[in-house]
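*Asks:* only geometry, no sequence info:
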């Protein structure tokens, strides 16, 4: 595989997870897109803001490039977790637009530099790394966050899957799912009781 094919392959996998993240917002109210759904405040729009910022850091800034995108919530002096939620002043369009601008900058950088080009990740102790390694890192990171987004969206309205209209789940009615969840719960309780002895 030549370097251009390798970059295309890696960007294809990264783009799939980017698209999966964005569709998790489709059809949601402003409140549901932003509201905290875990005890640590995890929310859909915040995940996208975080991933956009981190990806831009790794795939543009770590190679000494400037795509003209400001991420003040990533600065050392920013409050903890400032990248994990959208303020009332930041619209959904702002955050989605940030993500799209970041990935345009990132894609241009990695295509121009190629898989073997080296950059530095300051938060890894100035370690020299290749475009290839950071693309693989971002594929893993983005898919991890897409999995979080899957669970959050399912909690909101039951929507699941990698893409709209592709749930990646067996096609059954609510009664079947209720029975299935009951069976899983019974197995969990049974194992807990058996292992407590």
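*Replies:* Sure, I can see it. All values reported here derive from a predicted model rather than from experimental measurement. Numbers count the residues shown, from 1 in each chain.

*Asks:* only C-alpha atoms from now on, for both contacts and neighbour counts.
*Replies:* Noted.

*Asks:* residue contacts, the spatially closest residue to residue 126 that is not a sequence neighbour?
*Replies:* With Cα to Cα, 6 or more residues apart in numbering as the criterion, residue 126 has its nearest non-adjacent residue at 5.5 Å, and that residue is residue 120. Residue 120 is in contact with 62, 63, 126, 127, 128, 129, counting by Cα atoms under 8 Å, 6 or more residues apart in numbering.

*Asks:* do you know how far residue 120 is from residue 131?
*Replies:* 10 Å (Cα to Cα, to the nearest Å).

*Asks:* list the buried residues of the strand or helix carrying residue 187.
*Replies:* Using DSSP states H and E, residue 187 falls within helix 174-196. By 16 or more other Cα atoms under 10 Å, helix 174-196 has no buried positions at all.

*Asks:* for stretch 31-47, same thing?
*Replies:* 32, 33, 34, 35, 36, 37, 42, 43, 44, 45, 46, 47.

*Asks:* return the subset of those lying in helices.
*Replies:* Residues of those located in helices (DSSP state H): 32, 33, 34, 44, 45, 46, 47.

*Asks:* between these, which is nearest residue 8?
*Replies:* Among these, residue 47 lies closest to residue 8 (Cα to Cα), at 24.9 Å.

*Asks:* here's the one I want to compare it with:
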């Protein structure tokens, strides 16, 4: 495979996850995209805001690629979790548009630089701050896929909407009775394993 083939392969999986994350917001109220759905406050819109910072940080700042996008402030005294939620004055449209702009900027870096280009992660300790574009891209892809999984679970918990993509949900059945039967079977398996029977 050529370097461009490797880049295309990585970018395809990254783009799939990006689009899945944005799709998970469709049809939800402002309240539902923002509300904390776990004990640590994880929320759908916050995942996009976080990943905007991830893409700009690892795929732009690390390689000296300029951008004008505002990033959360992590100086002393700032909210240490500021990248994980949208402030009241940050609209859904603003967060989504900023995320899409981050994609374009990150993709431009990936297109312009060889995968073995070395960069420096500004917020890492100096002794391990040097990484390649390949490392940064894999790290970004991994983080994005991880958070796409979080979004899947959060969305299913909100309104039962599930699936990989709008045009391909990757589910074996759409019959609620089938899913109820599966859940019952899994409950039985769990109880049996839990009792050692």
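*Replies:* Here it is on my side, so go on. Remember, it's a predicted structure, so these values are computed and weren't measured experimentally.

*Asks:* got a TM-score for the two of them?
*Replies:* The TM-score (TM-score structural alignment, normalised by the length of the first structure) is 0.93; 194 aligned residues with a Cα RMSD of 1.5 Å.

*Asks:* distance check, the residue nearest to residue 126 of the first structure against residue 177 of the first structure.
*Replies:* Distance from residue 120 of the first structure to residue 177 of the first structure, by Cα to Cα: 48 Å.

*Asks:* got it, and residue 23 of the first structure?
*Replies:* When residue 23 of the first structure is compared with residue 177 of the first structure (using Cα to Cα), they lie 24 Å apart.

*Asks:* which residue lines up with residue 171 of the second structure in the first structure?
*Replies:* In the first structure, residue 171 of the second structure lines up with residue 169, judged by TM-score structural alignment.

*Asks:* aligned to residue 184 of the second structure, what sits in the first structure?
*Replies:* Aligned partner of residue 184 of the second structure by TM-score structural alignment: residue 182.

*Asks:* next: residue 133 of the second structure.
*Replies:* Per TM-score structural alignment, residue 133 of the second structure is aligned with residue 131.

*Asks:* by contact count, what packs against the helix ranked longest in the first structure?
*Replies:* Criterion DSSP H: the longest helix present in the first structure is helix 131-157. Here helix 131-157 of the first structure touches helix 3-23, helix 44-59, going by 3 or more Cα pairs under 8 Å, 6 or more residues apart in numbering; DSSP states H and E.

*Asks:* what angle separates that helix from helix 3-23?
*Replies:* 20 degrees (axes from the mean of the first three to the mean of the last three Cα atoms, to 10 degrees).

*Asks:* how far does helix 131-157 of the first structure sit from its chain's centre?
*Replies:* 4 Å (Cα atoms, centre = their mean, to the nearest Å).

*Asks:* which residues touch the spatially most central residue of the second structure?
*Replies:* In the second structure, the centroid-proximal residue (Cα atoms, centre = their mean) is residue 144; its distance is 3.3 Å. Listed by Cα under 8 Å, 6+ apart, the contact partners of residue 144 of the second structure are 14, 17, 18, 51.

*Asks:* so who does the first one touch?
*Replies:* Spelled out, that is residue 14 of the second structure. Contacts of residue 14 of the second structure by Cα under 8 Å, 6+ apart are 140, 141, 144, 145.

*Asks:* is it fair to say residue 115 of the second structure lies in a helix?
*Replies:* No - Residue 115 of the second structure: not assigned to a helix; according to DSSP: H, G, I helix; E, B strand; the rest coil it is coil.

*Asks:* that one: neighbouring residues, count only.
*Replies:* Per other Cα atoms under 10 Å, the neighbour tally for residue 115 of the second structure reads 18.
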